[in-house]
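Novice: show me the folded form of this:
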Amino acid sequence: MLTNWYNKAPENFLFSVKAPKEITHIKQFLDCENLISDFYNVCEMGLKEKLACVLFQFPPSYYFTAERLQHIISNLNLEFKNVVEFRHKSWWIPEVWDAFRQNQITFCSVSHPQLPQTIFTDFPLVYIRLHGVPKMFYSSYPLQELLHIRDETHLESGFIYFNNTASEAGILNALELQRIVV
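Specialist: Predicted structure coming up:
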């Protein structure tokens, strides 16, 4: 499947790939070193130079502990552009940010009804996922908010993904952002 995507995508197209829930939600990085390694290998073999980032999104129940932080860092292959998205606000602390920066891991900026609306620009990449606020997956982002995102990020080296796609909002927001950036 990834090889097919690679062959069909334009030459300069880049993919970000989200890790399977088995790794992040079910096993939560416990006893899945082989799964993680196999996942990286499949992504690299299938997408080659078109692989941009690997996203690891954890569930809302996955709260911060120092042990979990170290476990995440020790299980990531730091040769890849790793992005970690948390859904529990306990991860929004300098200890996490400092550890990620030291290991060249990107802390995902996320627009989510229950999370801080921080746009992080001091990690290896700007990586933003817009899920819809106030209604997850449905709410559209007004032009003023898209202009704010554009101005905060300067979109020099990064990715913005719209996940408010349960309606047409994500498509319309993506087109609007493209219009105001180009």
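Novice: can we go C-alpha only for contacts and neighbour counts from here?
Specialist: Will do.
Novice: show me what the top strand by length along the chain is packed up against.
Specialist: Longest strand in the chain by number of residues (criterion: DSSP state E): strand 51-57. For strand 51-57, the packing partners by 3 or more C-alpha pairs under 8 Å, 6 or more residues apart in numbering; DSSP states H and E come out as strand 15-18, strand 82-85.
Novice: may I see the buried residues of whichever helix or strand comes after that strand?
Specialist: Next along the chain after strand 51-57, taking DSSP states H and E as the criterion, comes helix 66-75. Neighbour-count burial for helix 66-75 flags Leu69, Ile72, Asn75 (criterion: 16 or more other C-alpha atoms under 10 Å).
Novice: residue contacts, the first one?
Specialist: Contact partners of Leu69, counting by C-alpha atoms under 8 Å, 6 or more residues apart in numbering, are Val96.
Novice: another for comparison:
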Amino acid sequence: MADVRVGISGWVYPAWRGGFYPDGLVHRKELAYAADQLTSIEINGSFYALQRPSSYAKWRDETPDGFVFAVKGGRYITHVRRLVDVETALANFFASGVLALSDKLGPILWQLPPNLQFDAERLTTFVALLPRTTTEAGVLAQRRDDKLSDDRVLTVAAVERPLRHAIEVRHPSFAVPAATALAREHGIALVVADTAGRYPRIEEPTADFVYVRLHGDIELYASGYTDAALDNWAAKIRGWTAAGLDVFAYFDNDAKGYAPFDAMALLHRLGDPGHSTPFSGVVGE
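Specialist: Next up, the predicted model:
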């Protein structure tokens, strides 16, 4: 059966306290609370800076069995280097502790900047560098440079698993058959991005899974999804899973706190696939 995961992009949002997060819930319990309401979460701190193996291990241990994290690739790779000459940067990223997630490691997300146009040669060179198994990721991680000290490095995978990659494009030049054909050839998912019409929305599957990011359909990062809109996304997801495709869907409309509630509402429409047990943590100290 196809796997369906629904969650949120990040979980540390002070404005959610007293809303999604109950009053009195200690901050260190927020990940555990969110993970018990949802079935996956994107780690987005990894986009801004290299994390530590101890952090990934902590996040792994704070979430229920069967939970899955997606990990957002570093902006140094996508926005600064713009996918060019990034082998060492990729080695540093995978050496920074991603493998500590073990069997909770889901897809790796690579979000491209809005001004990066489709260039077949550039993209082909980049995706050829991406490890396709955790073992390959460990081998690549061993080619890190001295940017990471030895106590901040993990280059051994505890379990041998396939690695999936998704690319979120934001320049209209990617909305062409050549881009989808290239992604399909390499088994890379082009993200289905709902961005209130600002960026391209490519819904053609190009891998054995579909990666959806829901940033808001009316106001980017801010608007909530109506019942009708959620019904529509649930129908799309059922269509993809009927075709045998796994689906990972993340709500990023966090500005006004809609994301977790929309994610739970979508899970409810899908019959709560893979949902964990109710939160059993302690509220308050």
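Novice: tell me which of the helices and strands packed on strand 51-57 of the first structure is the most buried.
Specialist: Across those, averaging neighbours per residue (mean count of other C-alpha atoms under 10 Å) puts strand 82-85 on top, at a mean of 22.
Novice: which bit of the second structure covers it?
Specialist: Aligned by TM-score structural alignment, strand 82-85 of the first structure falls on residues 165-168 of the second structure.
Novice: how much does that stretch stray from the first structure?
Specialist: On superposition with the first structure, the average gap between stretch 165-168 of the second structure and its aligned counterparts reaches 0.4 Å (mean C-alpha distance after the TM-score superposition for the first structure).
Novice: ok, and what's touching that stretch?
Specialist: The contact list for stretch 165-168 of the second structure (C-alpha under 8 Å, 6+ apart) reads 107-112, 188-193, 211.
Novice: rewinding a little: how about a markdown table for the buried residues of helix 66-75 of the first structure, with distance to Glu95 of the first structure added?
Specialist: As requested, the buried residues of helix 66-75 of the first structure are arranged in a markdown table below (distance: C-alpha to C-alpha, whole Å):
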| residue | distance to Glu95 of the first structure |
| --- | --- |
| Leu69 | 9 |
| Ile72 | 14 |
| Asn75 | 18 |
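Novice: show me which of those residues is closest to Leu47 of the first structure.
Specialist: Closest approach between the buried residues of helix 66-75 of the first structure and Leu47 of the first structure, by C-alpha to C-alpha: Asn75, at 21.4 Å.
Novice: any idea how far the nearest residue to the closest one once chain neighbours are set aside is from Val42 of the first structure?
Specialist: Distance criterion C-alpha to C-alpha, 6 or more residues apart in numbering; nearest residue to Asn75 of the first structure, sequence neighbours excluded, is Glu33 at 6.7 Å. Per C-alpha to C-alpha, to the nearest Å, Glu33 of the first structure is found 14 Å from Val42 of the first structure.
Novice: do the same with Lys18 of the first structure
Specialist: 12 Å.
Novice: one more: Ile36 of the first structure?
Specialist: Taking C-alpha to C-alpha, one finds Ile36 of the first structure at 10 Å from Val42 of the first structure.
Novice: circling back to that earlier point, the longest strand of the first structure maps to which residues in the second structure?
Specialist: With TM-score structural alignment as the criterion, strand 51-57 of the first structure aligns to 105-111.
Novice: starting at the chain centroid, how far to that stretch?
Specialist: Computed by C-alpha atoms, centre = their mean, to the nearest Å, the chain-centroid distance of stretch 105-111 of the second structure equals 5 Å.
Novice: after superposition, how close is that stretch to the first structure?
Specialist: Superposed on the first structure, stretch 105-111 of the second structure shows a mean distance of 0.4 Å to its aligned residues (mean C-alpha distance after the TM-score superposition for the first structure).
Novice: need the contact partners of that stretch.
Specialist: Everything outside stretch 105-111 of the second structure that qualifies as a contact, by C-alpha under 8 Å, 6+ apart, is 68-75, 78, 98-99, 163-169.
Novice: repeat that with 7 Å
Specialist: 68-73, 78, 163-169 (C-alpha atoms under 7 Å, 6 or more residues apart in numbering).
Novice: could you dump those into JSON lines with distance to Asp246 of the second structure added?
Specialist: Output for the contacts of stretch 105-111 of the second structure, formatted as JSON lines (distance: C-alpha to C-alpha, whole Å):
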{"residue": "Val68", "distance to Asp246 of the second structure": "13"}
{"residue": "Phe69", "distance to Asp246 of the second structure": "14"}
{"residue": "Ala70", "distance to Asp246 of the second structure": "13"}
{"residue": "Val71", "distance to Asp246 of the second structure": "17"}
{"residue": "Lys72", "distance to Asp246 of the second structure": "18"}
{"residue": "Gly73", "distance to Asp246 of the second structure": "21"}
{"residue": "Thr78", "distance to Asp246 of the second structure": "25"}
{"residue": "Leu163", "distance to Asp246 of the second structure": "14"}
{"residue": "Arg164", "distance to Asp246 of the second structure": "11"}
{"residue": "His165", "distance to Asp246 of the second structure": "13"}
{"residue": "Ala166", "distance to Asp246 of the second structure": "13"}
{"residue": "Ile167", "distance to Asp246 of the second structure": "16"}
{"residue": "Glu168", "distance to Asp246 of the second structure": "17"}
{"residue": "Val169", "distance to Asp246 of the second structure": "20"}
